[in-house]
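Asks: Need a 3D model of the sequence below.
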Amino acid sequence: MTDRTSGRVRLPVLPLRETVMFPGVTAPIGAGRPATLRAIEASLKGEAKLIFAVAQRENVDNAQPEVLYTTGTVARVGQVQRGLGGIQLLLHGEYRAAVLQYSENAGHLEAVVQEAPDLLPLDSDDAAFVALYKEVRERASDLALKMGLPQEVVEQVLEGVEDPGRFADLVAGYIDITPGERQALLETRGVEERLRRVLIHVQRQLELVEAQEEIKTKVQEEIGERQREMFLREQLKAIQKELGDDGSQEVEELRERVEKLALPDSVREEVERELRRLERAGRDSMESQIIRTYLETIVELPWSVRSEDHLDLIEAATILDEDHYGLKDVKDRVLEFLAVRQLLKVRAPDERVTGQVGNEDDRGTKGQILLFIGPPGVGKTSIAKSIARAMGRRYIRISLGGARDEADIRGHRRTYVGAMPGRIIEGMKRAGTKNPVFLLDEVDKLGVSFQGDPASALLEVLDPAQNDSFTDHYLGLPFDLSEVLFIATANFRQNIPAPLLDRMETVEFSGYTEDDKLIIARQYLIPRQLGESGLSEVELKLGDSAIRTLIQGYTREAGVRQLEREIKKIARKVARKIATHELEKVAIEGDDVDELIGRPTVHPERAAGEDQVGIATGMYYTPAGGDIMFVEVSVMPGRENLVLTGQLGDVMKESAQAALTYAKTNARALGIDPKAITDKDVHIHVPAGSIPKDGPSAGVTMATALISALSGIPVRHDLAMTGEITLSGRVLPIGGVKEKVLGACRAGITSVILPGENLADLEDLSEDERRRIHVEPVDDLRAVLKIALRRPDAVEHEAQRDETELAPSAP
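Replies: A predicted model of the protein is given here:
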């Protein structure tokens, strides 16, 4: 079997499954396959008693030459233990060898092998190689110690091996790597390369062991902390029980607070049930915390606490007038409410109207739900606070702008983690009384999402027939909201759902006139901003001309918010000059404003300077107030097309089409040459082109400008008009009359045309405002044209009349 002269040896083959033998390593091997047993028997009968151990590439039952590697280890058989299931061998690897040939002999595999000696570096004393070898020894020693081997065993095993190649084989035989990685190390004959690879594997094993130790330490610490916490908690319970402080005292305190409340029977039963649950639950359990929070919410609600209304109407009117200028309709509505309360309280029961049922205190107060609609900055929110002060009630405000979840109103159900009451119940808890003034701000800004519709949730809150038993999802109990004075605010009526709008009494807020803003600035804004800026009335004086300049050139709004900001800007600049001793005091008039805060930012339309053909002046209304606009019409040769420009909406386009149809139908009656319409294109333009415009009230203006362009008769420049038209020429009523008329006054217009049915709206104007402008009521477009078109004979007649009036009288 041995040919020592050629270095070749024929040895029985021992196929190892998922095991790689290394030279210098002793390992127990189990064998049970017949071919393997025959190979072992053949080895034991031989003279050298050597066996060649080679790994299999594949996990198969019958080891064939094609599944065996061509590099293995020649091992010496040590101990042999025979058993029923096979043989247990103790093999000691002697040297690595290369397979030259596989063959089969007597039912087992044999191989001709040749020793494959290590390839040492050219210079074994090279510093890099020595450092590498030293690093492998140190890392291997650290790994062995971390794996739990005793220090003396590690020193005995590792220190006893000096050869670098043999040391690399020794470490590779014991570290935890895959069979493929082991075989790769076995096939690496270069000692330096083998050391490098072993170092990589050892370092990886060290990192893995350290990570496992860290995880183990953390787990043990956590388990130890939990056990310690549990132990201390049990001790605490025992101590509390000995001291009589096991949570029963807290339950009794809650029970005493509940006894003092005038709760409805159904609510009291639910509270008692929750108290019993709290007694059974552990003091520090999650359930007890949830129950305790729920019960504290209940006892903090004003189930029967009311604030006494101040029913002195004179004092209430004084308070309202102190805080706000104007707003007569709102103030009258509040005083009417107080008057009803006063009569119900002072009159004897037998004097009251019979047939009424319900609580004596809240009779006549249910259903008090007001909706303030108007542009921003006109005092909707602030008047609600004044109402509360005038009535002697608590004031609560919640903003609904952007709310998209029904839970904002009704709250979350208690089954959810972190559940809490809705904003209505939270507001009542903050109020501390069951009859506060509750402001629902920006109710037209409510959103809708997959989480529900907050507007629908408000239906129950604002329904006088239902809100005496409002049920919050978190509370789960009926709560009486019937004595609350709800006030909602909104900017746009059309954004409020119809069912919600139907439940509220609407109070319209119109924009302030220029004179109103002047008075408000004098009485409220300037004193407030002087105080906030640290100035006195002597140091800064704003003249009426300065305030009017701010109103006309720096603000475009219905309210006074921007006006107050501009006044504050002036106050800051003056405060700086006084603080730096540049000035001691200053009086500002209209011409001084631009020097302080810059050029005007608002350029309102002004009335035209002369009569023009095809240009009429209209009036429009926005949330920022009223203003004038010009409608321009040009007629040109074409194919009878109607061209509309100026970003007109669908309604204005239809008004233009109706005006053109009316002009064509009544051309002869209007004095229009039919040839002026035939084969002509009509172009209607409304400046400014970058601003979208829509609405029905421009019909009269478009018709007047169109007929002027077709007839060649100019339109009066001092006249503005508004109204919707029909194909028959009727002039229909429109809205926003007060704001439109005031806007025309500001623009220098002296006369306006209004639909006859809108004459009653002029009562909203003050007597002084009505005197400043001449109103022409009309019901038909012919009347409009008679007033608006300045015919040549009329102009000549007017000129002759003016000359007659100016001529000196005869002596």
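
Asks: use CA for all of it now, contacts and neighbours both
Replies: Noted.

Asks: can you pull the contacts of the residue lying closest to Ser449 once chain neighbours are set aside?
Replies: Once flanking residues are discounted, Ser449 sits nearest to Arg404: 5.7 Å by C-alpha to C-alpha, 6 or more residues apart in numbering. The contact partners of Arg404, by C-alpha atoms under 8 Å, 6 or more residues apart in numbering, come to Leu446, Gly447, Val448, Ser449, Gln451, Gly452, Asp453, Pro454.

Asks: Surely the last one is in contact with Asp405?
Replies: Yes - contact between Pro454 and Asp405 holds when scored by C-alpha atoms under 8 Å: they sit 5.9 Å apart.

Asks: Need the residues touching each of the two.
Replies: Listed as contacting both Pro454 and Asp405 by C-alpha under 8 Å, 6+ apart are Val448.

Asks: Here is a second sequence; please produce its structure as well for comparison:
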Amino acid sequence: MAERFTLPVLPLRDTVLFPGLATPITAGRLKTLRAVEIALRAEGEDKRVFAVAQRDTSEEPTESSLFAVGVIGRIAQVQRLGTGLSLVLQCERRATALRYVTEDGILRAACVELADLPRRPGEEAVVLALAREVRERAIEYGRRRGAPKEALEQFLGGVEDPGALANHVAFYLDLPVAEKQGLLETLRTVERLRALTVHLHRQIGIAETQEKIRTTVQEELGERQRELYLREQLKAIQKELGEEDEAGIADRLEKKIDAADLPVEVREEVRRELGRLRRMSRETSPEAQVVTSWLEWVGDLPWNRRTDDHVDLEMARRILDEDHYGLGDVKDRVLELLSVIKLRLQGHSSPLERAQRAARGPILLFLGPPGTGKTSIAESIARAMGRKYIRVSLGGARDEADIRGHRRTYVGAMPGRILQGMRRVGSKNPVFTLDEIDKLGVSYQGDPAAALLEVLDPAQNVSFVDHYLGLPFDLSEVLFVCTANLREGIPSPLLDRMETITFPGYTELEKLEIARRYLLPRQRRECALEEEQLVVSDTALLDVITSYTHEAGVRQLERAIGSLARKAAHRIATGAAERVRVDTVADVRVLLRRPRMRPTTALDRDELGVATGMYYTQEGGDIMHVEASIVPGKGELALTGQLGDVMKESGRAALTYAREHSAALGVPRDRLEGRDIHVHVPAGAIPKDGPSAGVTMATAIVSALSGRRVRKDVAMTGEITLRGRVLPIGGVKEKVLGAHRAGIPEIILPRDNEAELEDLPEEVLRSLHFHFVETLDEVLAIALRAPPAAAWPIEVETPRAA
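Replies: This next block holds a predicted model:
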């Protein structure tokens, strides 16, 4: 019975060991190092391990990841190598692992020896013949791999036993681990020699193929001169056939550049690059394609191509009125611009003179909420002037190269969006809209807003230099129109270069007119409906405006009307109705289901500690109810509702004013001692900030402290100081419109904002009563009811949520 051994396991990656060989091994993994340590601790000379190949080299060695057959090896030499070991393993005999066990983190194998099977009668001659074939093929294989023939003969000639010869050749043969493992597990010598012969013939064939490939490559390199000669012949053939070669490309580009009528300072540089292109070969010089693309761009840009301005003010007024309802101030400013251009053009008939007179106009910034017509007004300006129109959206642009382009030395370089737009429109004096200029980003690749400083400066853009082009391009004849939603998103140097035209939000009556004139007819056309097939009354449209949309513009309104039109189209297409009439609020509810919006409205009664303020976002103006409550505590102020730092400071200033003027406000001293004041602004999930809530917070706090109720029909806005002065704020028009939508009849505004009421529509001014104040005392006198008749203390009721 074969002797059993229990030995530490030495897992091998990407190699298979064979008996009779001394092999250097590098050990670095923890389990391998432990196995070596256990073997070295063995008594006497028995420093043996079971070396076995690993199936998957990417995993840590486990019982299931190891082959069963390996070799028993003795550690002959050990040397430390960095964090691992370098050892020489003397492989003694083949063995198979009956089982693997892990003890104390060390993998061990219970293994028995596997000897070669005895040869059968008459098999000796076959073994010797196969051994000779293996020896000869191994020498041939080694010679093809670069080893000297004499060294190979001396090495293999010293191995007489066929089995040992097979082990030596199999170890040094370049085979996958699985195939080497198969040779190790073959116990019959004759079968192992046969398999080895097949592998050797295959490897020799691979080596021959590689040799042929190397020879072919060398021959092809030697044919380089012949290829160049043939290419010259090909050029001649292409010329006879009328096909374009390098010279033809250069000639075509020269004609295009001549037709472009380049400025004098640009023409010399372009001629120099054209001469370089003529001296280049497209096959041998990679730069030839770069120069060709650059010249194509130069030839395509509108250096002196422009449209002639025909300014008809009556037609311009008609176009603006056809395309947009309301926006009187915006239309007046546009007509003023066109009037100046018309006067400049009078008495000049030459296109160049007219262009020069019309150049250097202002850079316009259309500032307002989404959906108020900023981009479409720019299109109307282009129509009124007879100019071409181009729009580029800058929202999310984070790279300076978006504006100025990449240098042409980079792979895939191209000009920035400005010159791309000029090439696309093909005119030197278009109306160029830079949309969403307040949405520019900043990254490590540069600041695109800084790159726009030159573009939007009438004194500098006469010689705008794009990084790709590298030549000055005149942008002074372009009428730039920028659009933005919020002023705060535009850098100050950029804002300083533009003339701001504010687009206010629309009132409900203006939205109703826009829906009747533009939105409803457009959605009928979109849904292939005739006018009589869908009829919507003003009452229904007004309900859609107030119950299904909440915005300063009309985009949501158009979507809601589009939903009405689609539902009507469905009814007509299915035969459920021949025409659809939407006359009442109930009809709207049937088609659009429940209302989508819950607008903030005026309180239904006067409240204690609840004041109505006004605020402004990019969606437009609205009102908010600021609540204040007095609770037992330590005299602290709590502010909730996700308020920003500025609003928190306003709340602290309001409390300080109330404490300092407690006597004049009718607040007993004991109400300020041992009590906390909690100020809350509802809609806590929405961040809020800004100074204009100061008077509202102060009114709510004073109401809670004094027991005087706040009038439900008054909305207020303004910033306050510690001395009680009311300072002016921004967004007055939008805030007043929001209060008007909410049904508030009286408005408290800072005195310094009185002049801004001129921007409000006449129907809004007639329906509201304004109080202009300079101090907080005036605000409280207007907003608070008379004090209660009962003496202090009184029970302070909990403010009811609006």
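
Asks: do you know how far the residue nearest to Ser449 of the first structure is from Pro454 of the first structure?
Replies: Arg404 of the first structure is 6 Å from Pro454 of the first structure, where distance means C-alpha to C-alpha, to the nearest Å.

Asks: ok, now Met420 of the first structure?
Replies: Computed as C-alpha to C-alpha, the Met420 of the first structure to Pro454 of the first structure distance reads 16 Å.

Asks: coming back round to it: the contacts of Arg404 of the first structure: which two are farthest apart?
Replies: Maximum pairwise distance in the contacts of Arg404 of the first structure, criterion C-alpha to C-alpha, is 12.9 Å, between Leu446 and Gln451.

Asks: So those two - more neighbours on which side?
Replies: Ranked by neighbour count (other C-alpha atoms under 10 Å), Leu446 of the first structure and Gln451 place Leu446 first, with 19 against 10.

Asks: quick one: contacts for the more buried one?
Replies: Taking C-alpha under 8 Å, 6+ apart, we find Leu446 of the first structure in contact with Leu400, Gly401, Gly402, Ala403, Arg404, Pro454, Ala455.

Asks: on that earlier part again, going through the contacts of Arg404 of the first structure, which ones are buried?
Replies: Buried members of the contacts of Arg404 of the first structure, counted by 16 or more other C-alpha atoms under 10 Å: Leu446, Gly447, Val448, Asp453, Pro454.

Asks: Verify the stated contact: the third one with Asp405.
Replies: Yes - Val448 of the first structure is in contact with Asp405 according to C-alpha under 8 Å; the separation is 7.4 Å.

Asks: re the thing from before, can you find the partner of the residue nearest to Ser449 of the first structure in the second structure?
Replies: For Arg404 of the first structure, the aligned position in the second structure is Arg398, judged by TM-score structural alignment.

Asks: That match - that's part of a helix, no?
Replies: No - using DSSP: H, G, I helix; E, B strand; the rest coil, the secondary structure at Arg398 of the second structure is coil, not a helix.

Asks: Which parts of the stretch 51-200 of the second structure are strands?
Replies: Ranges of strands in the stretch 51-200 of the second structure, per DSSP state E, counting those that start in this stretch, are 69-81, 84-103, 106-113.

Asks: matching residues in the first structure for stretch 51-71 of the second structure?
Replies: Aligned using TM-score structural alignment, stretch 51-71 of the second structure spans no residues in the first structure.

Asks: distance of Pro628 of the first structure from Arg746 of the first structure?
Replies: Actually, residue 628 of the first structure is Ile. It isn't Pro. Using C-alpha to C-alpha, one obtains 9 Å as the distance from Ile628 of the first structure to Arg746 of the first structure.

Asks: Repeat that for Leu727 of the first structure.
Replies: In this view, Leu727 of the first structure and Arg746 of the first structure are 32 Å apart by C-alpha to C-alpha.

Asks: go on, Arg255 of the first structure?
Replies: Plainly put, Arg255 of the first structure is 68 Å away from Arg746 of the first structure if you go by C-alpha to C-alpha.

Asks: So if I had to pick from these two, which one is more boxed in?
Replies: Arg746 (20 against 16).

Asks: helices or strands up against the helix or strand harbouring Ile213 of the second structure?
Replies: Per DSSP states H and E: Ile213 of the second structure is located in helix 189-222. On a contact count with 3 or more C-alpha pairs under 8 Å, 6 or more residues apart in numbering; DSSP states H and E, helix 189-222 of the second structure meets helix 124-144, helix 162-172, helix 177-185.

Asks: Of all the residues in stretch 329-346 of the first structure, which ones are buried?
Replies: For stretch 329-346 of the first structure, a neighbour-count test (16+ other C-alpha under 10 Å) marks Val330, Lys331, Val334, Leu335, Phe337, Leu338, Arg341, Gln342, Leu344 as buried.

Asks: what about the residue nearest to the fourth one when sequence neighbours are not counted, neighbour count?
Replies: The one in question is Leu335 of the first structure. Nearest residue to Leu335 of the first structure, sequence neighbours excluded (C-alpha to C-alpha, 6+ apart): Leu313, at 6.4 Å. Applying other C-alpha under 10 Å, we find 18 residues neighbouring Leu313 of the first structure.
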